[in-house]
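Engineer: turn this into a structure:
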Amino acid sequence: MKAIVVDIGGTNLRVALFEHNQLKQIKRDKVCSFAVSKLKGQELYQAFLSQLESTLLPYLEQYPDCPLAIAFPGPVSPSGMVTSAPTLWGDEVRRVDFLGDCKKRFQRRVVLMNDISAAVWRYAGKSVGKSADKSAETSLKGSEDFCLFTISSGVGNKVFLGGKVLLNEHGLGGELGHCQLAFDEYALPCDCGGSGHLGALASGRGIEQLSRHMASAAPAEFAVSELARLCREDISQIDTRKFIAALQSGDEFCRRVLKRSQHYLVQAMSHLYHSIGIKRFIFIGGFCCAAGQLYLDNLKQVVREFSWFGLAESDMENMCRLGALDDDHSLLGLGHYLSGGAYDA
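Structural biologist: Model (predicted):
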């Protein structure tokens, strides 16, 4: 199976050729988003489409018969309508026929799905058939139910239940990043325009602003932290790179920020477990990847502070896993999805 696969993120645009269960000819660009462009509304959307076309052109010319599969960072309806993409377009662009626009521009059949839905198929084990990714040590056996979380520019998630990704008729399901969990002084602004959302507190961008908020609230504690030293005591200079460096050095201030951030995340996990029985969680994404085992160890500590009806201590210990420490999840997932015969259906 050979396919051109695309992963659109809030920060990067990645394209590759999927062949023999591997990625080849990988290309990465900074994506045209509201964070880097002065354009707004339809002008921003058209600039993004032009960038996508320019990036894809060499692949389309070299592989004229290959299907094109795109993973998108927002809800995608079965008809290919994108309702919103806060990490990509903020609240400037809503309800666009992205699939239709791609078909017109690229003149071939296009498979479009949410980026986390695509990533799920990397970890769905035997349910994707012979193409299951052997390199992902966290692949689950058979059709074991699980939830995949991505902790990166935003927070996204998808539930794999009963052998399929759980979505409603509009492609919605797995938007816990925009579920409001904070209603007090921690109800920080989200890219979508809301406040107190999980993504505003637990994503990479969210942890940056949570760090700034907590540093402003406790200036004496921040002043003696390793993070303050790295930022020269300038709160505005806090970013994820400095935060992770300070966290890895054992900085207590950063550990306190991470614990509060993960407390909101575990609230969401608890709701999933107690409502539909999901008790396996896989974590991927740029921030999660960069923090690595330290992120997982701290998360497990927070998990143990919650009450989980019907779970033993060993169940809680095995509840959370890190995915493969790369950013190929959606690209490989798209390839596995197509290799499993879904494209021919």
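
Engineer: CA atoms for contacts and neighbours, from now on please.
Structural biologist: OK.

Engineer: where along the stretch 1-150 of the chain do the strands fall?
Structural biologist: In the stretch 1-150 of the chain, the strands defined using DSSP state E, counting those that start in this stretch lie at 2-8, 12-19, 22-30, 68-72, 82-84, 94-96, 110-114, 146-151.

Engineer: so what secondary structure elements neighbour the last one?
Structural biologist: Read that as strand 146-151. Contact partners of strand 146-151 among helices and strands, from 3 or more Cα pairs under 8 Å, 6 or more residues apart in numbering; DSSP states H and E: helix 115-120, strand 155-161, strand 281-284, helix 286-291.

Engineer: and those, which is most packed in?
Structural biologist: helix 115-120 (a mean of 28; mean count of other Cα atoms under 10 Å).

Engineer: ok now it, how far from the chain's centre?
Structural biologist: 8 Å (Cα atoms, centre = their mean, to the nearest Å).

Engineer: what segments of the stretch 201-345 of the chain are helices?
Structural biologist: 204-217, 219-223, 226-230, 240-248, 252-276, 286-291, 293-305, 313-317, 329-339 (DSSP state H, counting those that start in this stretch).

Engineer: on contacts alone, who are the packing partners of the first one?
Structural biologist: Put plainly, it is helix 204-217. Contacts defined by 3+ Cα pairs under 8 Å, 6+ apart place helix 204-217 against helix 199-202, helix 240-248, helix 252-276.

Engineer: make it 7 Å
Structural biologist: The contact analysis (3 or more Cα pairs under 7 Å, 6 or more residues apart in numbering; DSSP states H and E) places helix 204-217 against helix 199-202.

Engineer: touching the helix it packs on from outside, list them.
Structural biologist: Where contact means Cα atoms under 7 Å, 6 or more residues apart in numbering, the residues beyond helix 199-202 that reach it are 154-155, 177-178, 188-190, 206-207, 210, 261-262, 265.

Engineer: report the buried residues of that helix.
Structural biologist: For helix 199-202, the buried set under the neighbour-count rule, 16 or more other Cα atoms under 10 Å, comprises Gly199, Ala200, Leu201, Ala202.

Engineer: what do you get for stretch 321-328?
Structural biologist: So for stretch 321-328, counting by 16+ other Cα under 10 Å, buried means Arg321, Leu322, Gly323, Ala324, Leu325, Asp327, Asp328.

Engineer: can you check stretch 248-266 too?
Structural biologist: Those would be 251-255, 257-266, for stretch 248-266 by 16+ other Cα under 10 Å.

Engineer: same question for stretch 180-193.
Structural biologist: So, applying 16+ other Cα under 10 Å, buried residues of stretch 180-193: Gln180, Leu181, Ala182, Tyr186, Ala187, Leu188, Pro189, Cys190, Asp191, Cys192.

Engineer: looking at these, which is nearest Phe98?
Structural biologist: Using Cα to Cα, Cys192 is the member of the buried residues of stretch 180-193 that lies nearest Phe98, at 18.9 Å.

Engineer: and this one, please, so the two structures can be compared:
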Amino acid sequence: MNDKEIAVFDIGGTHFRSALWSNGQLGSVTRRPAINYLNTAHHSPVELQEALADYLVSETERLQLESETPIEHVGISLGAPVNACSGCVLKSGPLWGPKSGFFELQAALTRRRLDIRWTIANDVTAGLVSYIQTCNPGRHSRILFVTVSTGIGSRLYDFARGGVPVDPVHGIQGEIGHIKVDAFFRGTRLKSSCDCGGCDHLNAYSSGRGVLKLLRELPCLSPEALEVSTMAAARDEDDDTMLAAFSHAVASADALALDVLATITRPLAAIFSAVLTHDPLLDSIVLTGGVVDALEPAYSASLDRQFRNHGLFQITECDSSYFSRRLRIVSPGSLSGLVGAGHLAEMAAEGRNIHVFR
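Structural biologist: Okay, here's the model as predicted:
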């Protein structure tokens, strides 16, 4: 690609980030609060969706003034499931609330600026694209890139095909955060809802928000254990203080905290067991995100223990390190979404697509 600069965006549920991208390098990054259903007055999710499109166009125009050259390509990493065939955003609980529906973001942006090529991808896809820049293709067959933060998502990358396989009709892959799971805490069956409104989704238990819900319920679920736990002093504190207390309790091997940790890793381990049962050529599972980062190394140890408890038929009983050999922990980079968006826009400009449809 030529030396023209690209505008790149990382659209999350809490913050929006933007920057210029040129020759594999980011310029200065601008961050602002997200336009979401919690902080922005609105009558319907449609108003928030249109406001996002307006922001992307106006910020692109600001970046163009900063660049002093025409911007023809824009890359967008979006914290929502995106149909890779159409650029349609399928839903976003964190941005638009549980009643949000489809949004034809690609079409909305093209209507506003027909002269710009808009490349839109899910934030997990963008994070994956950033990560694979560090990989040696000759040493991998397929990797699964998993983010565990406010929400949970995954993307499978096939090195032989050179892309992310997606459903050829619906254009998605790897939305594991919306798989229904069973969750138990000390023998008690839990019931909770995801940001999307769905009941018993993995997000409802194993994401950052799911963890916080469970911590808030501890006074009812296990009051006596909480009284003697190092987390007791934080039970009435704000969310950040409570999550920090949980992280410290896990690090100090607090019994109650470790039971909470087992509760949030158990459903994810079951999903990984199913994935590896069907795809034995999957050579790496890359875990990243704020939840993993805050709880390491106990998080991966708990996940491995839950995986071995779940088991792979005729494998884990004779190969106890089967899962741990494949597990990779990567610290979340605050700029990985922007970097991935830059690479994706470059690929689009060169006529290449990260997605594989057959």
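
Engineer: hmm, back to that, out of the buried residues of stretch 248-266 of structure 1, who's nearest Leu167 of structure 1?
Structural biologist: Closest to Leu167 of structure 1, out of all of the buried residues of stretch 248-266 of structure 1 and judged by Cα to Cα, is Leu265, at 20.5 Å.

Engineer: which residue in structure 1 lines up with Val129 of structure 2?
Structural biologist: When structure 1 is aligned by TM-score structural alignment, Val129 of structure 2 is paired with Trp121.

Engineer: wait, that match touches Leu331, no?
Structural biologist: No - in this structure, Trp121 of structure 1 is not within contact of Leu331 by Cα atoms under 7 Å, at 9.9 Å.

Engineer: what's the closest of the strands of the stretch 1-150 of structure 1 to Leu167 of structure 1?
Structural biologist: strand 110-114 (10.5 Å).

Engineer: now for that closest one, which elements pack on it?
Structural biologist: When contacts are defined as 3+ Cα pairs under 7 Å, 6+ apart, strand 110-114 of structure 1 sits against strand 68-72.

Engineer: show me what Arg17 of structure 2 lines up with in structure 1.
Structural biologist: Taking TM-score structural alignment for the superposition, Arg17 of structure 2 sits opposite Arg14 in structure 1.

Engineer: how far away is the counterpart of Ala251 of structure 2 in structure 1 from Leu201 of structure 1?
Structural biologist: Aligned counterpart of Ala251 of structure 2 in structure 1: Gln248 (TM-score structural alignment). Distance of Gln248 of structure 1 to Leu201 of structure 1, given as Cα to Cα, to the nearest Å: 20 Å.

Engineer: circling back: make CSV out of the helices of the stretch 201-345 of structure 1 and add distance to Asp91 of structure 1.
Structural biologist: Output for the helices of the stretch 201-345 of structure 1, formatted as CSV (distance: least, Cα to Cα, whole Å):
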stretch, distance to Asp91 of structure 1
helix 204-217, 16
helix 219-223, 33
helix 226-230, 31
helix 240-248, 23
helix 252-276, 23
helix 286-291, 23
helix 293-305, 30
helix 313-317, 37
helix 329-339, 24
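
Engineer: identify the residues contacting the match of Arg17 of structure 2.
Structural biologist: By Cα under 7 Å, 6+ apart, Arg14 of structure 1 lies in contact with Val6, Asp7, Ile8, Lys27, Arg28, Asp29.

Engineer: before we move on, back to that, quick check: which of the helices of the stretch 201-345 of structure 1 is buried the most?
Structural biologist: Of the helices of the stretch 201-345 of structure 1, helix 329-339 is the most buried (mean count of other Cα under 10 Å), at a mean of 28.

Engineer: sorry, back to before: separation between the match of Val129 of structure 2 and Ser339 of structure 1?
Structural biologist: 11 Å.

Engineer: picking that back up, out of the buried residues of stretch 180-193 of structure 1, which is nearest to Leu272 of structure 1?
Structural biologist: Distances from Leu272 of structure 1 to these, taken by Cα to Cα, are shortest for Leu181, at 13.9 Å.

Engineer: counterpart of that closest one over in structure 2?
Structural biologist: Leu181 of structure 1 maps onto Val181 in structure 2, with residues paired by TM-score structural alignment.

Engineer: please apply the same query to Tyr59 of structure 1.
Structural biologist: Under the alignment (TM-score structural alignment), Tyr59 of structure 1 pairs with Leu63 of structure 2.

Engineer: also Leu227 of structure 1?
Structural biologist: In structure 2, Leu227 of structure 1 lands on Met231 (TM-score structural alignment).

Engineer: how close does the match of Arg17 of structure 2 sit to Leu331 of structure 1?
Structural biologist: 8 Å.

Engineer: quick one: what's aligned to Thr147 of structure 2 in structure 1?
Structural biologist: Residue pairing (TM-score structural alignment): Thr147 of structure 2 is matched to Thr150 of structure 1.

Engineer: go on, Tyr157 of structure 2?
Structural biologist: Per TM-score structural alignment, Tyr157 of structure 2 is aligned with Phe160.

Engineer: ok, that match touching Cys147?
Structural biologist: Yes - using Cα under 7 Å, Phe160 of structure 1 and Cys147 qualify as a contacting pair, with a distance of 6.1 Å.

Engineer: shared neighbours of those two, anything?
Structural biologist: In contact with both Phe160 of structure 1 and Cys147: no residue, using Cα under 7 Å, 6+ apart.

Engineer: return the residues in contact with Asn114 of structure 1.
Structural biologist: By Cα under 7 Å, 6+ apart, the neighbours of Asn114 of structure 1 are Ala71, Phe72, Pro73, Gly74, Pro75, Val76.

Engineer: next, count neighbours for the closest residue in space to it that isn't next to it in sequence.
Structural biologist: Spatial nearest neighbour of Asn114 of structure 1, excluding adjacent residues (Cα to Cα, 6 or more residues apart in numbering): Phe72 at 4.7 Å. Counted with other Cα atoms under 10 Å, residues neighbouring Phe72 of structure 1 total 24.

Engineer: gap between Phe72 of structure 1 and Ile276 of structure 1?
Structural biologist: Phe72 of structure 1 is 26 Å from Ile276 of structure 1, by Cα to Cα.

Engineer: got it, and Val36 of structure 1?
Structural biologist: Counting by Cα to Cα, the gap from Val36 of structure 1 to Ile276 of structure 1 is 39 Å.

Engineer: follow-up on the earlier one: need the strands of the stretch 1-150 of structure 1 in JSON lines with distance to Glu43 of structure 1, can you?
Structural biologist: Formatted as JSON lines, these follow (distance: least, Cα to Cα, whole Å):
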{"stretch": "strand 2-8", "distance to Glu43 of structure 1": "18"}
{"stretch": "strand 12-19", "distance to Glu43 of structure 1": "18"}
{"stretch": "strand 22-30", "distance to Glu43 of structure 1": "18"}
{"stretch": "strand 68-72", "distance to Glu43 of structure 1": "19"}
{"stretch": "strand 82-84", "distance to Glu43 of structure 1": "16"}
{"stretch": "strand 94-96", "distance to Glu43 of structure 1": "13"}
{"stretch": "strand 110-114", "distance to Glu43 of structure 1": "22"}
{"stretch": "strand 146-151", "distance to Glu43 of structure 1": "29"}
